[in-house]
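Asker: No sequence on hand, only this structure:
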């Protein structure tokens, strides 16, 4: 089992995780419009992405931490 990722690693990866989540939520709402669902505003997508970006960043940071451990780092 890998150790918890450091705060520095989480802080460095969070903007990328939140940004990716926001873009995916926005594009998912565009695809949903094909079946009649409303399209989210960019602001709503950013807010949802900020929330979903936390767990996504945690999972990715754990993966990076395991790769560091496998490579012989700390």
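Answerer: Received it, and whenever you're ready, just let me know what you need. None of these values were measured; they are calculated from a predicted model.
Asker: switch to C-alpha atoms for all contacts and neighbour counts from now on
Answerer: Fine.
Asker: Check the gap between residue 47 and residue 57 for me.
Answerer: The gap separating residue 47 from residue 57 is 15 Å, by CA to CA, to the nearest Å.
Asker: more neighbours, these two?
Answerer: More neighbours surround residue 57 than the other of residue 47 and residue 57, with 22 against 14 (other CA atoms under 10 Å).
Asker: got a list of what that one touches?
Answerer: Listed by CA atoms under 8 Å, 6 or more residues apart in numbering, the contact set of residue 57 reads 10, 13, 14, 17, 18.
Asker: Got another one to weigh against that:
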């Protein structure tokens, strides 16, 4: 199974995009902490909680879309 076949389904593509966005967010936080670009403290907790709540709703929406019958 090639990479093209793996992403043939829209649902798999949406899951991959969601995971990619989470990795970019975590990578940005890690880079900011390691390079001391920003102060990483308790002020970041509400932003992180909000981000992961948004991603949770994103993945729930994708899962609900899987339950809908196909039009074709």
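Answerer: Cool, the structure landed. Keep in mind that what you see is a predicted model, and the values were worked out from it rather than measured.
Asker: TM-score them against each other, please.
Answerer: With the length set by TM-score structural alignment, normalised by the length of the second structure, the two chains reach a TM-score of 0.42; 47 aligned residues with a CA RMSD of 3.2 Å.
Asker: so of the contacts of residue 57 of the first structure, which ones are in helices?
Answerer: 10, 13, 14, 17, 18 (DSSP state H).
Asker: Just send the contacts of residue 57 of the first structure back as TSV, with distance to residue 52 of the first structure too.
Answerer: Formatted as TSV, the contacts of residue 57 of the first structure follow (distance: CA to CA, whole Å):
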residue	distance to residue 52 of the first structure
10	14
13	13
14	10
17	8
18	7
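Asker: Which one of those is nearest to residue 65 of the first structure?
Answerer: Distance to residue 65 of the first structure, by CA to CA, is smallest for residue 10 among the contacts of residue 57 of the first structure, at 10.4 Å.
Asker: Neighbours of the closest one, how many?
Answerer: With other CA under 10 Å as criterion, residue 10 of the first structure counts 18.
Asker: just residue 52 of the second structure next, same as before
Answerer: The burial count for residue 52 of the second structure: 13, using other CA under 10 Å.
Asker: could you say what helices and strands whatever helix or strand it lives in packs with?
Answerer: Element membership of residue 52 of the second structure [criterion: DSSP states H and E] is helix 44-67. Under the contact definition 3 or more CA pairs under 8 Å, 6 or more residues apart in numbering; DSSP states H and E, helix 44-67 of the second structure sits against helix 10-34.
Asker: what helices or strands is the helix it packs on leaning on?
Answerer: Partner elements for helix 10-34 of the second structure (3+ CA pairs under 8 Å, 6+ apart): helix 44-67.
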